[in-house]
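S.K.: prediction below, plus the sequence it came from.
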Amino acid sequence: MPADSPGLAHDWLDHDAGPVVRPYAVTQGRVSPTGDAIDMLAFVVATAPVNHQGARLQPEHDAIVAAAWEPIPVVELASTLDLSVGVVRVLLGDLRSAGLISMHEPQAASRPHDVDVLKAVVNGLRAL
């Protein structure tokens, strides 16, 4: 297929509707990441370039690693790549298990909420 043929090179893209490929096709039907849960505010950092010899990765995996050479939050990564957060979480799980990224959770997300603080906030809102 010649690269300069109009309409043939990008049949998967509808310029009005966006990509025709559904999110479940990108994640191969998976809805949760492998390993631990991934917080939306966690920072992603690439640890190694994508190795195509042993890994069966998709172009979306490559795009994530390329975008994560500097720390980037999961939600910003999803926005940058124009993918849903759920899809990005599944793909990040793949990359984490392959050792191509590391995740850095914010401290507030890694510890449980203080019930007393939450009660004080609720009482303060009621007082308004």
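M.R.: Right, received. Where do you want to start? Numbering: from 1, shown residues only.
S.K.: for the rest of this, base every contact and every neighbour count on C-alpha atoms.
M.R.: Fine.
S.K.: let me see the ranges of the strands in the chain.
M.R.: Counting by DSSP state E, one finds strands in the chain at the ranges 13-14, 18-19, 43-46, 72-73, 101-104.
S.K.: return the most buried member of those.
M.R.: Using mean count of other Cα atoms under 10 Å, the stretch among those with the greatest mean number of neighbours is strand 43-46 (a mean of 22).
S.K.: just put the strands of the chain in a markdown table and tack on distance to S79.
M.R.: Listed next are the strands of the chain as a markdown table, based on distance: least, Cα to Cα, whole Å:
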| stretch | distance to S79 |
| --- | --- |
| strand 13-14 | 18 |
| strand 18-19 | 14 |
| strand 43-46 | 14 |
| strand 72-73 | 10 |
| strand 101-104 | 18 |
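S.K.: can you give me the helices in the chain?
M.R.: When secondary structure is read from DSSP state H, the chain shows helices at 23-26, 59-67, 74-81, 85-97, 107-110, 115-127.
S.K.: okay, these in TSV with distance to L8 and mean neighbour count next?
M.R.: TSV is the format used below for the helices of the chain (distance: least, Cα to Cα, whole Å; neighbours: other Cα atoms under 10 Å):
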stretch	distance to L8	mean neighbour count
helix 23-26	21	14
helix 59-67	19	17
helix 74-81	23	17
helix 85-97	27	21
helix 107-110	46	10
helix 115-127	56	10
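S.K.: below is structure B, check it against A:
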Amino acid sequence: MIMAGSREDAPWLDGDAGQLVRPYTVTNGRTKPSKPLDLVSLVRATGLAPHRRLDPEHALALELCRTPTSVAEIAAHLRQPVMVTKVVLSDLIEWNAVTTRAPGATADSTDRQRLEALLHGLRERL
């Protein structure tokens, strides 16, 4: 690990990973999201700007939500655990910057044909 710049308060950097920020710091110590979200919830920006300065994770998440994007995909882009991503997205929801919806919320999640299509799609990717 190397220190970026010559100042003592400069961020720690790792040659491969980039800036290292602990999840605890990203969520301000919170461990649970304030809004219910699951991995396949779709998140989309509302176009309303939050009335506060955004942390880098919040800004990137908001940028990713210009089009409907799943919580799992946002977590992958943020390179953060899903729970951290859910806390970040909960903040954006509370600030009215994004909205969420579960895809196929009206569909029956136990529909055999739908489950078989999902299984077939997963097998195709492997």
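M.R.: Nice, thanks for sending it over. All values derive from a computational prediction rather than experimental measurement.
S.K.: the helices of structure 1 into a markdown table, with extra columns for distance to G7 of structure 1?
M.R.: Compiled in a markdown table, those are given as follows (distance: least, Cα to Cα, whole Å):
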| stretch | distance to G7 of structure 1 |
| --- | --- |
| helix 23-26 | 22 |
| helix 59-67 | 21 |
| helix 74-81 | 23 |
| helix 85-97 | 27 |
| helix 107-110 | 46 |
| helix 115-127 | 56 |
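S.K.: for those, which one sits closest to A42 of structure 1?
M.R.: Ranking the helices of structure 1 by distance to A42 of structure 1, with Cα to Cα as the measure, places helix 74-81 first at 5.9 Å.
S.K.: what range in structure 2 matches that closest one?
M.R.: In the comparison with structure 2, helix 74-81 of structure 1 aligns to the range 71-78 (TM-score structural alignment).
S.K.: just give the nearest non-adjacent residue to the residue nearest to the spatial centre of structure 1, would you?
M.R.: Centre of structure 1 computed as the mean C-alpha position; nearest residue by Cα atoms, centre = their mean is V88, 2.4 Å away. Sequence neighbours aside, A78 is the residue nearest to V88 of structure 1 in space, at 6.0 Å (criterion: Cα to Cα, 6 or more residues apart in numbering).
S.K.: my guess is I93 of structure 2 meets K86, correct?
M.R.: No. No contact is recorded between I93 of structure 2 and K86 when judged using Cα atoms under 8 Å, the distance being 10.2 Å.
S.K.: minimum distance to V26 of structure 1: which of the strands of structure 1 has it?
M.R.: The minimum distance between V26 of structure 1 and these falls on strand 18-19, with 11.2 Å, by Cα to Cα.
S.K.: identify the residues contacting that closest one?
M.R.: Contact with strand 18-19 of structure 1 is made by 12-13, as judged by Cα atoms under 8 Å, 6 or more residues apart in numbering.
S.K.: ok now it, how far from the chain's centre?
M.R.: How far strand 18-19 of structure 1 lies from its chain's middle: 18 Å, per Cα atoms, centre = their mean, to the nearest Å.
S.K.: what's the average distance of that strand to structure 2?
M.R.: Strand 18-19 of structure 1: mean distance to aligned residues in structure 2 after superposition is 4.1 Å, counting by mean Cα distance after the TM-score superposition for structure 1.
S.K.: re the thing from before, out of the strands of structure 1, which gets nearest to R111 of structure 1?
M.R.: strand 101-104 (13.6 Å).
S.K.: residues in structure 2 aligned with the closest one?
M.R.: With TM-score structural alignment applied, strand 101-104 of structure 1 matches the range 98-101 in structure 2.
S.K.: map R52 of structure 2 across to structure 1 for me.
M.R.: Aligned against structure 1 by TM-score structural alignment, R52 of structure 2 finds its counterpart in A55.
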